[in-house]
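Undergrad: please find the sequence and the predicted model below.
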Amino acid sequence: MSSPWGALRRRVLTPNISATKLSVRGFHYKDETARELLETVGRSFLEGYGFAAESRTPVEAERKLEEMPHKFRGFAYEGAGMGFAVRDALPFGRGGRTLRFLEGKARAHDYMVIVGVGWAMARVPRSRWSRLGLDEDPLLRWLALDGYGFHQAFFHTEKYVRDQYREPAFPWPVDGHREYSPRGIDQGIGRALWFVGGADPKVVVDLIESFDEERHADLYAGSGLAATYAGGLPADELRWYADRVGPYLPNVAQGSAFAATARVDQGLVVEHTGVATRIFCDMTPDEAARLCHDTRPPAVAELPEHPGIPAFEVWRRRITAAFTTDADVTA
């Protein structure tokens, strides 16, 4: 049970549950099954956020997170990543909670936790970003931009989706490769479009193709991650999506493989994971995860043999190349 101070922190820091409702956000309604799934994802995220807000230690939050339903536990860890990062950014705090959180069971959820830290980037002053531990893993840190992009498209849909706004001169990371930051943000926007489109593949395609063509590859990759990790579509509609995206199927497959890797590493694979990876990747979740692990570079910002390209992007290109006949494809 949380302390009175913890309960107060949860009430003050946690957004209202109504913020996750598709009707409140003005998102597309496909059917009740999709609506319930997407809103449960949102509720699970906020539950995890609340655990982080109220818990005295990361271990205390971890115990509560491990009781979350199997299918939605990863989203709760993502929310907890945001919650601890927000607490780290508060004035007069000790900081370091997110990093301590990642030393426990959250290590298996590192993809999701770092994405959650990206949500915090969108909520706290940029002057406090240095307290978020963003640069601890030079490879996976780019996932924080996925979380940032998702947050902006989810909560500022008119600006980031309808008006297709791009951040000018994004101020992170501080050690270089800022020119790649808009692409990381677009990967998160693409993931959010799965929610904005209500998991309706026709609507999602129309949303993505309304953007400039140079953004399509990253947006489609984000949609593949969401379609695989969150789900929401039966096999026949996933096949329609795979056929419809045409030349961007390798990008969708790359996002799908990332999603499968997260679920495999977390021990949270569900039936839908395998349905999606079979259609998008022609692989089982374990095979997709093996591909991601086998092609993963070391935790460095840049590889000597690929100057000027973040190692994270090299990784994405390697995965994408596995799903195309052209080994020189760029993600």
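TA: Received, thanks.

Undergrad: could you use CA atoms for every contact and neighbour count after this?
TA: Fine.

Undergrad: for the strand or helix carrying Ala227, buried residues please.
TA: Assigned by DSSP states H and E, Ala227 belongs to helix 216-229. By neighbour count on 16 or more other Cα atoms under 10 Å, the buried set for helix 216-229 is 216-229.

Undergrad: list the contacts of that helix.
TA: 183-184, 186-194, 199, 208-209, 233, 248, 251-260, 263, 272-273, 276-277, 331 (Cα atoms under 8 Å, 6 or more residues apart in numbering).

Undergrad: next SSE downstream of that helix?
TA: Using DSSP H and E, the helix or strand that follows helix 216-229 towards the C-terminus is helix 235-244.

Undergrad: another one to put next to it:
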Amino acid sequence: MASIWRTLRRRILTPDDAETTLGRRGFHRKSAQAQERLETVGRTFLRGYAAAMQARTPAEVEADLEKLPDWQRGFAYEGAGMGLAVLDGLPFGRSDHVQRFLRRPLGDSYRYLVYVGIGWAMARLPRFRWPKPHTLDPVLVPLVLDGYGFHQAYFNTARYVGAQYREAAFPWPGGAHGAYADKSIDQGIGRALWFVGGTDPERVADLIEAFPAARRGDLYSGTGLAATYAGGVEEKELRALLARAAEHRGELAQACAFAADARARAGIVPEHTAAATRVFCGTTPEEVARIAGELRPSGPEGDLPAYEVWRRRLATRFVSSGGVNR
């Protein structure tokens, strides 16, 4: 009976793959190759979500996801993060699916992606079922909001991208740095713009430049993370994006570092990530990941949450070293 229930849960709660096609979403189609890359990412995310919906244990989720091609697994773990957080938010059953998963070595190696997946779940759950911020890594809490912003821009594109909607006084996580939520959500929106613009750097930059100037740095940051982690472009296109970013090149480099660090933590660094670190940071993914670890703060500094301290340190390091001034 339990197995039947898990199968039904997977079928009822998992969106159809068609929801992630560029045609259904109305996103730009740059080329057949770029379309296939983005739609593969979407299908892989749903594979991870569905695995979490049906598995009995964290080990079963991992076993399913590890069957995927290596460059795709991060997206599946992101989807699993959403699925596990949805299960935690249901009004019955256990409420520690995410934490149990993160305590496992593989879950921990994809921690950044799982946190982003939690944000996807928040976009689908009532607010009273959102996770308690104190149960999460205080440095990485903004990644949850990044996931929330991505979901909203991906599925509510007309409102969050076309109308540039911004929620007033976002209620989570609250606390001393609660106002930072807007910046984190914008970083997620920027990441989604890589999909909305079909990995076309000029189109993506045009979308960003249509936003108010105060939001563009965070949007370029999100785009840089997506370009580094998901790929879908040649090196000359990365250089075109770098040129368009202009004064926001530091944000591109910072986000590139986060993506390279996430790839390195999982031990899987595809060539498209190496190309991005060459262009945005002027060095290898391994060196970028080392610097990201070196500069990670232990806590907030004054009015800045630790995550923003980290972002600024990375942007400053790569700008001062000349890595983004070419």
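TA: Nice, thanks for sending it over. Just so it is clear, the structure is predicted and the values come from calculations on it, not from any experiment.

Undergrad: so what number do they get for TM-score?
TA: Superposed pair, TM-score by TM-score structural alignment, normalised by the length of the second structure: 0.96. Supporting alignment: 320 aligned residues with a Cα RMSD of 1.4 Å.

Undergrad: quick revisit: the helix holding Ala227 of the first structure vs the second structure, average offset?
TA: Helix 216-229 of the first structure, aligned to the second structure and superposed, deviates on average by 0.4 Å (mean Cα distance after the TM-score superposition for the first structure).

Undergrad: how much does that helix deviate in direction from helix 235-244?
TA: On the basis of axes from the mean of the first three to the mean of the last three Cα atoms, to 10 degrees, helix 216-229 of the first structure is oriented at 170 degrees to helix 235-244.

Undergrad: can you give me the offset of helix 216-229 of the first structure from its chain's centre?
TA: Offset of helix 216-229 of the first structure from its chain centre (Cα atoms, centre = their mean, to the nearest Å): 10 Å.

Undergrad: how about it, aligned to which bit of the second structure?
TA: Counting by TM-score structural alignment, helix 216-229 of the first structure falls onto residues 216-229 of the second structure.

Undergrad: start to end distance for stretch 43-63 of the first structure?
TA: 18 Å (Cα to Cα, to the nearest Å).

Undergrad: tell me which residues in that stretch are buried?
TA: 43-55, 58-62.

Undergrad: what of stretch 80-91 of the first structure?
TA: Using 16+ other Cα under 10 Å as the test for burial, stretch 80-91 of the first structure gives Ala80, Gly81, Met82, Gly83, Phe84, Ala85, Val86, Arg87, Asp88, Ala89.

Undergrad: what's the closest of the residues you listed to His28 of the first structure?
TA: Met82 (25.8 Å; Cα to Cα).

Undergrad: the closest one sits in which helix or strand?
TA: Under the criterion of DSSP H and E, Met82 of the first structure resides in helix 73-89.

Undergrad: how far apart are that helix and its match in the second structure?
TA: Mean for helix 73-89 of the first structure is 0.2 Å (mean Cα distance after the TM-score superposition for the first structure).

Undergrad: distance from the chain centre to that helix, please.
TA: Distance, stretch centre to chain centre, for helix 73-89 of the first structure: 12 Å (Cα atoms, centre = their mean).

Undergrad: likewise for stretch 171-188 of the first structure?
TA: Here stretch 171-188 of the first structure is found 15 Å from its chain centre; the criterion is Cα atoms, centre = their mean.

Undergrad: same question, stretch 306-325 of the first structure
TA: Worked out by Cα atoms, centre = their mean, stretch 306-325 of the first structure lies 19 Å from the chain centre.

Undergrad: and it, how far apart are its ends?
TA: End-to-end distance for stretch 306-325 of the first structure, by Cα to Cα: 21 Å.

Undergrad: which residue packs closest to Ser298 of the second structure, ignoring adjacent ones?
TA: In this structure, Ser298 of the second structure finds its nearest non-sequential neighbour in Ala306, 7.1 Å apart by Cα to Cα, 6 or more residues apart in numbering.

Undergrad: burial measure for the aligned residue in the first structure for the one you found, as a count.
TA: Alignment note (TM-score structural alignment): Ala306 of the second structure maps to Ala311 of the first structure. Number of residues near Ala311 of the first structure (other Cα atoms under 10 Å) recorded here: 24.

Undergrad: is Ala311 of the first structure in contact with Thr295, as I believe?
TA: No: applying Cα atoms under 8 Å, one finds Ala311 of the first structure not in contact with Thr295, separated by 11.0 Å.

Undergrad: ok so, going back, now render the buried residues of stretch 80-91 of the first structure as JSON lines, adding distance to Arg97 of the first structure.
TA: Converted to JSON lines, the buried residues of stretch 80-91 of the first structure look like this (distance: Cα to Cα, whole Å):
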{"residue": "Ala80", "distance to Arg97 of the first structure": "11"}
{"residue": "Gly81", "distance to Arg97 of the first structure": "9"}
{"residue": "Met82", "distance to Arg97 of the first structure": "11"}
{"residue": "Gly83", "distance to Arg97 of the first structure": "10"}
{"residue": "Phe84", "distance to Arg97 of the first structure": "6"}
{"residue": "Ala85", "distance to Arg97 of the first structure": "7"}
{"residue": "Val86", "distance to Arg97 of the first structure": "10"}
{"residue": "Arg87", "distance to Arg97 of the first structure": "8"}
{"residue": "Asp88", "distance to Arg97 of the first structure": "6"}
{"residue": "Ala89", "distance to Arg97 of the first structure": "10"}
